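Enquirer: predicted model, plus sequence, below.
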Amino acid sequence: MRIDWFHLRKTFDSYDASRRSFRSPCLGLLDFSASIRAGVTVILGPKGAGKTTLLRLTAMVSVPDDGRIIYQWGEQKSYVWSKGNATAGSSFLTELKGKISYVPVHCRWETDMTVEKAFLYEAQLKRVMNPRRKSAEIVAKWGLAGFRRSFVSELSGGAFKRFLLAHSLLVDPSIWILDEPTEGLDELGKKLLWRELRSNPQGRITMIATEKDMELAEAADDLILMEAGACRRIGKKKYLAASVPEGTVAAWYQAMQAFANLRHFR
């Protein structure tokens, strides 16, 4: 299984709160091209590098202005996500979206369901085998048993973030996409997330974008470094981290940022 990004371009209007108006289009992605295979890929880069834009496009929440994304399952089946396919309403969209779970950095749930019912409803909707058992297992696994009868809208802080992560795994996604997953996550949640990443099922592509959590980045198999909407570096974590004396992702990322600042200064 793999994902190929070909010459993606995306711009969007940003809102200027001080002037209460939209500013000229901002760059999201500029000719972004790269490929990843099954495993955990962590996407690094400063604020505004295009990380969230890339995740939204890959999760099919947003449509590229130009370029395409190809999702390849083995040698027999592939899907293409592009502006042309989105507007044409291709029949593959429902099938492909069913393979993807996306957890944005900020999310609100307006529902009158309890945690227990929210999981059961999703499991039944997605035709998960043994929905009650599956729901109960994942509630227990993510430390939410004590919140089973709490309303989802009443959850806050770490419990709500754990709910979002657990809910996204209910259907065993082939592609799991997380934007800053440790933001607002409690210590229990971080331990459970780390355990999930280390046991990433064979064949699953997990994509994580983070700006500051270098400890989480150590769970990566592969790293992508983004800058100004483009892919600056991509490679195996063990090789990239080995290129700096400390041998850590944090040290490698710091070195790359220092080099970028020196280059811009020149």
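Expert: Everything's here; your move.

Enquirer: make it CA atoms for all contacts and neighbour counts henceforth
Expert: Fine.

Enquirer: tell me where this structure has strands.
Expert: Under the criterion DSSP state E, strands of the chain are mapped to 2-12, 15-16, 21-22, 26-37, 39-44, 66-73, 77-82, 100-103, 175-179, 205-209, 222-227, 230-236.

Enquirer: export these to CSV and tack on mean neighbour count and distance to residue 133?
Expert: What follows is the strands of the chain, written out as CSV (neighbours: other C-alpha atoms under 10 Å; distance: least, C-alpha to C-alpha, whole Å):
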stretch, mean neighbour count, distance to residue 133
strand 2-12, 19, 31
strand 15-16, 12, 45
strand 21-22, 12, 48
strand 26-37, 19, 31
strand 39-44, 24, 27
strand 66-73, 19, 29
strand 77-82, 17, 31
strand 100-103, 22, 20
strand 175-179, 23, 22
strand 205-209, 24, 25
strand 222-227, 23, 34
strand 230-236, 17, 38
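
Enquirer: how much space separates the residue nearest to residue 6 when sequence neighbours are not counted from residue 251?
Expert: Of all residues beyond its chain neighbours, the one nearest residue 6 is residue 33 (4.7 Å), with distances taken as C-alpha to C-alpha, 6 or more residues apart in numbering. Residue 33 is 25 Å from residue 251, where distance means C-alpha to C-alpha, to the nearest Å.

Enquirer: now do residue 225
Expert: 13 Å.

Enquirer: dump the strands of the chain to a markdown table, plus distance to residue 261.
Expert: What follows is the strands of the chain, written out as a markdown table (distance: least, C-alpha to C-alpha, whole Å):
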| stretch | distance to residue 261 |
| --- | --- |
| strand 2-12 | 24 |
| strand 15-16 | 27 |
| strand 21-22 | 29 |
| strand 26-37 | 20 |
| strand 39-44 | 16 |
| strand 66-73 | 29 |
| strand 77-82 | 34 |
| strand 100-103 | 31 |
| strand 175-179 | 25 |
| strand 205-209 | 21 |
| strand 222-227 | 11 |
| strand 230-236 | 14 |
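
Enquirer: next one for the comparison:
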Amino acid sequence: MRAPRGAALVLVLWLIALLTALVGAFAMSARIEHLQQRVQDDSGRAQEIGRAGVAYAMSRLRADPQRPAWQPDGRLYRWRFDGAQVDIRIEDESGKINLNLADIPLLQGFLQALQVEPAAATRLAGAIVDWRDADDLSPVGGGAEGPDYVAAGLPYGPRNARFETLGELQRVLGMTPSLYARMRPMLTLHSRLARPDARFAQGPVLTALGMDAALVQAQREQEWAASNDTMSAPAVASGSGTYSIECSVVDERGRAAVSRAVVRNTPSTAMGRAYTVLGWEQGMASQ
């Protein structure tokens, strides 16, 4: 009788161990699902707050008798919504360099303002223009047509058509990831200007326009200080109606999220929309 009893005891112990493992696995799976759902909820909430920030920023671009209009020149505005702090920056797309319209001197000056060596800046500016033009001729001083891409061992050549996305610039011969990252915030495809509007341009763009960037930015600082002390700040003077809006959200638990949108004023609200979203990016990080 002892042998069957011993076997039964071992079997019971194995069953207990198996059940314990199953319960532990279930608890771990439930915990992981809970954390995943929490991240999704946080991401969704942050995204909705970011959307609210974009809508609020667009409403503040219009002046009313009670408050001055916000200016789309990159200054920081702070707003609280649903327990979260939202830092908002608005930039008029007309203050950026349009990749499809800028000429070589403007691109070259912009690259040099970003500390690119003059000869390299000339070659890269030519390569950018060669990417979008339909001919096979490179400008004086450098450029990049099909044979240059073949010589560099690349499996593609210039598009010979307008840039469709800013990311496409990374494929231009001579472009590097670090340089692209510095250029991108000051580039656009949405303005209608061959030369940016200096009222809304950042330092390197001002330099490319042949202006004293430090002087212009100092004048802006004075205007910002004055607009904080008076209700006489001007209404938006931009003719583009297209803006980049960045909303940095920090919620009550310290979780951070960033929403970036490119939006354009809608002339008519017949469809129930005051603006059209041309581009949207969303990201989250822990603070």
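Expert: Received it, and whenever you're ready, just let me know what you need. Because the structure is a prediction, the values reported are computed rather than measured.

Enquirer: give me the TM-score for this pair.
Expert: TM-score of the superposed chains, computed with TM-score structural alignment, normalised by the length of structure 1, equals 0.27; 126 aligned residues with a C-alpha RMSD of 6.4 Å.

Enquirer: so who does the residue nearest to residue 6 of structure 1 touch?
Expert: The contact partners of residue 33 of structure 1, by C-alpha atoms under 8 Å, 6 or more residues apart in numbering, come to 4, 5, 6, 7, 8, 230, 231.

Enquirer: and the residues you listed, which is closest to residue 176 of structure 1?
Expert: residue 4 (15.6 Å; C-alpha to C-alpha).

Enquirer: my guess is that closest one contacts residue 34. True?
Expert: Yes - the pair residue 4 of structure 1 / residue 34 is scored as a contact, 6.1 Å apart, by C-alpha atoms under 8 Å.

Enquirer: now do the shared contacts for the two.
Expert: The contact sets of residue 4 of structure 1 and residue 34 do not overlap (C-alpha under 8 Å, 6+ apart).

Enquirer: and residue 31 of structure 2, how far from residue 55 of structure 2?
Expert: Distance, residue 31 of structure 2 to residue 55 of structure 2, by C-alpha to C-alpha: 36 Å.

Enquirer: those two: which has the busier surroundings?
Expert: Set side by side, residue 31 of structure 2 and residue 55 show more neighbours around residue 55, with 15 against 12, by other C-alpha atoms under 10 Å.

Enquirer: please, where are all the helices along structure 2?
Expert: Counting by DSSP state H, one finds helices in structure 2 at the ranges 2-60, 104-113, 118-132, 146-151, 177-183, 203-208, 213-229.

Enquirer: of the ones you listed, which is nearest residue 91 of structure 2?
Expert: For these, the distance to residue 91 of structure 2 is smallest for helix 2-60, at 10.9 Å, taking C-alpha to C-alpha.

Enquirer: in structure 1, which helix is the longest?
Expert: From DSSP H, the single longest helix across structure 1 is helix 249-265.

Enquirer: tell me the buried residues in it?
Expert: By 16 or more other C-alpha atoms under 10 Å, the buried positions in helix 249-265 of structure 1 come out as 249, 250, 251, 252, 253, 256, 257.

Enquirer: what packs against that helix?
Expert: On a contact count with 3 or more C-alpha pairs under 8 Å, 6 or more residues apart in numbering; DSSP states H and E, helix 249-265 of structure 1 meets helix 214-217, helix 237-241.

Enquirer: need those in JSON lines (columns: mean neighbour count).
Expert: Listed next are these as JSON lines, based on neighbours: other C-alpha atoms under 10 Å:
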{"stretch": "helix 214-217", "mean neighbour count": "18"}
{"stretch": "helix 237-241", "mean neighbour count": "18"}
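
Enquirer: what's the closest of those helices to residue 198 of structure 1?
Expert: Across those, residue 198 of structure 1 has its closest neighbour in helix 214-217 (10.8 Å, C-alpha to C-alpha).

Enquirer: do you know which of the helices of structure 2 lies nearest residue 73 of structure 2?
Expert: Evaluated over the helices of structure 2, closeness to residue 73 of structure 2 peaks at helix 213-229, with 9.0 Å, by C-alpha to C-alpha.

Enquirer: packing partners for that closest one?
Expert: Judged by 3+ C-alpha pairs under 8 Å, 6+ apart, helix 213-229 of structure 2 is in contact with helix 203-208.

Enquirer: now with 10 Å, please.
Expert: Applying 3 or more C-alpha pairs under 10 Å, 6 or more residues apart in numbering; DSSP states H and E, one finds that helix 213-229 of structure 2 contacts strand 73-81, helix 203-208.

Enquirer: okay, those, which one's buried deepest?
Expert: Mean neighbour count (mean count of other C-alpha atoms under 10 Å) peaks for helix 203-208 among those, with a mean of 23.

Enquirer: quick one on the thing from earlier: turn the helices and strands packed on helix 213-229 of structure 2 into a markdown table, columns for distance to residue 265 of structure 2.
Expert: Below are those laid out as a markdown table (distance: least, C-alpha to C-alpha, whole Å):
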| stretch | distance to residue 265 of structure 2 |
| --- | --- |
| strand 73-81 | 17 |
| helix 203-208 | 24 |
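
Enquirer: contacts only, for the nearest residue in space to residue 164 of structure 1 that is not next to it in sequence.
Expert: Once flanking residues are discounted, residue 164 of structure 1 sits nearest to residue 103: 6.9 Å by C-alpha to C-alpha, 6+ apart. For residue 103 of structure 1, the contact set (C-alpha atoms under 10 Å, 6 or more residues apart in numbering) comprises 55-56, 59, 161, 164-165, 167-168, 176-181, 208.

Enquirer: just residue 112 of structure 2 next, same as before
Expert: Residues in contact with residue 112 of structure 2 (C-alpha under 10 Å, 6+ apart) are 106, 118, 119, 120, 121, 122, 204, 207, 208.

Enquirer: mind checking how far it is from residue 226 of structure 2?
Expert: Noted for residue 112 of structure 2: a distance of 33 Å to residue 226 of structure 2, by C-alpha to C-alpha.
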